[in-house]
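J.: All I have is the shape, not the residue letters:
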């Protein structure tokens, strides 16, 4: 006998409540959506470099900003401005502290008027290390902790900073004639920054500190006799060959340096942890890329300077030795301040171990270079 089909059962109370809860949840999600969108609106930081727009240093700042903006996933955006847009080059630090700017790209030597130890993270003594070894100290030798201590404890600044971008040994600078003896530096109106200013004062120079964009106009007006900035590319872009034809390469005044990327700490701390990480890792990535870009651009532009009639000279050993002797005096004088001395001892311990190991481990590259290219 065929089975009789039962009529459909009415929906159970449980099913009704379940469907009602689902609809309610969907409605709540719809209502809540504007709040989610608002929570994910991009944080926009106004960020100024201490460099003129035409300088390769501003390009390095842009490289960092591009990485942050790309990895920020629409939740963090940095707007880059050139020196002078909001604050003068030497005033960026104060503008970030006041909140007029959210961040900046520069060098710690620019702030050594606040505390001489600032310059140890930008223009340290010539311990025999290279710039990337100095950044190694920052990362693995205790340098970042000391920087943080200086900024946030010793000076109590509402600031967070990341050290990035190794700068090769800087030229002695641009002069009216070739420098063959340290005596020629005495009485010279010379531009430099940071502890290098103390060094050249020991050598008898009359030192002036100014931002990069001001140097060439000052030389053109006779306010400076000579000046250093940083590298063949920057020096070319800033116009040094227009006011001088004698370019002295090498020096111990700034044999290792790096950039400083800073943010207002209150604003940085308000970011989600993953966005703070984006900034940290963008600084590291830009640092590596900058080291490779510098190899390419500086070497090309040095050749271009020679082709354009600039007389390129090597700083003689007698001048280099005079600089080392001057470093002795600067270090001794400034180490009377306890925190300065603390940083110096940390740097010396790192360099003695790391550079000492380098000399043991790495082969002499000059021997091979001369064999293949100077035969």
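T.: Perfect, thanks for sending it. Values in this document were obtained by computation on a predicted structure and should not be read as measured data. Numbering: from 1, shown residues only.

J.: make it CA atoms for all contacts and neighbour counts henceforth
T.: OK.

J.: The protein: strands as residue ranges?
T.: Using DSSP state E, the strands of the chain run over 43-49, 76-81, 103-106, 159-167, 173-175, 189-191, 206-208, 226-227, 246-249, 257-264, 311-314.

J.: Number of residues surrounding the nearest residue to residue 173 once chain neighbours are set aside?
T.: Closest residue in space to residue 173, ignoring its immediate chain neighbours: residue 228 at 4.0 Å, by C-alpha to C-alpha, 6 or more residues apart in numbering. Neighbourhood size, residue 228 [other C-alpha atoms under 10 Å]: 24.

J.: Give me the distance between residue 228 and residue 35.
T.: 54 Å (C-alpha to C-alpha, to the nearest Å).

J.: putting a second one here so we can go through both:
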């Protein structure tokens, strides 16, 4: 029996109805929100987190809280989600926070920074080390409340028309890349460009881009990059654990009943967990298909990786001197990351390294 039906029929005479009905109405008001995503419907890993959250919220409230989901371009352009949420065009959005570093470099931390935490470290920092509260202190200046929307895991370094043998080959290369990764690569000679998912393939096809990174094998396969730029590089040192964001208009968030806020927090965490599980299942077979289709898998050259690490640290020092908000979040996350890495080196990293070595070298043959 549904909760409302039970409360309306329980008790003696009409006493229960007189007490319960106003309480139910007050606790579970009928609300309809609009959610706009930065991603197209074809990317069910990313866009799918929105529909999953919407279904969870509706089920948990017996349909009283409805969230209508819109793909990129249906309400606002893919990279205009933050503004749409902030100005109240929509109550809610799903996006990559680092798309908006032009507003403030502090937006980078909601997604990922070059050579930053991996996905588990990012989630630990967000949920248990104070990261969410620290970010929301920052987002409040823009009229936004943020909840993590799911992590992609470490991303691929992207698709290139020509082979990259050293950092010299990056000079003048026009590349779609988001966040501070673009800033670091720019110092290595790349001309970074920020485009929504649906605009990347046409830009590659027309030669407007020489290279493009998006997420990883499953999404990249859907977007068709292998047909145009066959060299597929790894890893994306700028997205070691890329987190998506659910942005809420701050005033709308504050006006919600506490029960609805709790439901949204829980639904966002559930949808986020589901997103990374999808990627972990779907990426391996997608990579095999891409290689069969002609993808030339390559590691990024060591001189690019070493130079990018040095540049990133110099950039963080410079940005910290220029922006107190950046400095506050960076120092907090960097301290957590250093502490985590010391343990990671003898736990997960070492285990993974040994497990991969055992599998590749077939220790069972010894």
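T.: That came through, no problem. In this text the structure is predicted, and so the values were computed from the model without any measurement.

J.: ok, back up a step: next one: the residue nearest to residue 173 of the first structure from residue 68 of the first structure, what distance?
T.: In terms of C-alpha to C-alpha, residue 228 of the first structure sits 31 Å off from residue 68 of the first structure.

J.: got it, and residue 343 of the first structure?
T.: Residue 343 of the first structure sits at a distance of 30 Å from residue 68 of the first structure (criterion: C-alpha to C-alpha).

J.: Between the two, which has more neighbouring residues?
T.: Between residue 343 of the first structure and residue 68, counted using other C-alpha under 10 Å, residue 68 has the larger neighbour count: 25 against 21.

J.: Which position in the second structure pairs with the more buried one?
T.: The alignment partner of residue 68 of the first structure in the second structure, by TM-score structural alignment, is residue 57.

J.: Next up, the contacts around that match.
T.: By C-alpha atoms under 8 Å, 6 or more residues apart in numbering, residue 57 of the second structure lies in contact with 63, 65, 66, 67, 263, 264, 267.

J.: Dump those into a markdown table; add distance to residue 289 of the second structure and neighbour count as well.
T.: Listed next are the contacts of residue 57 of the second structure as a markdown table, based on distance: C-alpha to C-alpha, whole Å; neighbours: other C-alpha atoms under 10 Å:
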| residue | distance to residue 289 of the second structure | neighbour count |
| --- | --- | --- |
| 63 | 41 | 16 |
| 65 | 41 | 19 |
| 66 | 38 | 19 |
| 67 | 36 | 22 |
| 263 | 39 | 18 |
| 264 | 37 | 20 |
| 267 | 33 | 22 |
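
J.: Tell me which of those residues persist in the first structure.
T.: Retained in the first structure (both residues aligned by TM-score structural alignment, their matches' C-alpha atoms under 8 Å) from the contacts of residue 57 of the second structure: 65, 66, 67, 263, 264, 267.

J.: I'd like those residues laid out as a markdown table, including distance to residue 36 of the second structure.
T.: Shown next, in a markdown table, are these (distance: C-alpha to C-alpha, whole Å):
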| residue | distance to residue 36 of the second structure |
| --- | --- |
| 65 | 16 |
| 66 | 14 |
| 67 | 10 |
| 263 | 19 |
| 264 | 16 |
| 267 | 17 |
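
J.: which of the strands of the first structure sits most buried?
T.: When you average the neighbours per residue for each of the strands of the first structure (mean count of other C-alpha atoms under 10 Å), strand 103-106 leads with a mean of 29.

J.: which residues in the second structure does that strand align to?
T.: Under TM-score structural alignment, strand 103-106 of the first structure corresponds to residues 92-95 of the second structure.

J.: ok, residue 71 of the first structure - how many residues close by?
T.: 17.

J.: for it, what are its contacts?
T.: Neighbouring residues of residue 71 of the first structure by C-alpha under 8 Å, 6+ apart: residue 278.

J.: any idea what residue 331 of the first structure aligns with in the second structure?
T.: Under TM-score structural alignment, residue 331 of the first structure pairs with residue 316 in the second structure.

J.: do the same with residue 162 of the first structure
T.: Per TM-score structural alignment, residue 162 of the first structure is aligned with residue 147.

J.: and what of residue 176 of the first structure?
T.: Residue pairing (TM-score structural alignment): residue 176 of the first structure is matched to residue 161 of the second structure.

J.: which ones are touching the closest residue to its match other than its chain neighbours?
T.: Spatial nearest neighbour of residue 161 of the second structure, excluding adjacent residues (C-alpha to C-alpha, 6+ apart): residue 229 at 4.1 Å. Residues near residue 229 of the second structure by C-alpha under 8 Å, 6+ apart: 159, 160, 161, 162, 204, 210, 211.

J.: ok, now residue 233 of the second structure?
T.: Residue 233 of the second structure touches 156, 157, 158, 159, 160, 297, 298, 299, 300, counting by C-alpha under 8 Å, 6+ apart.
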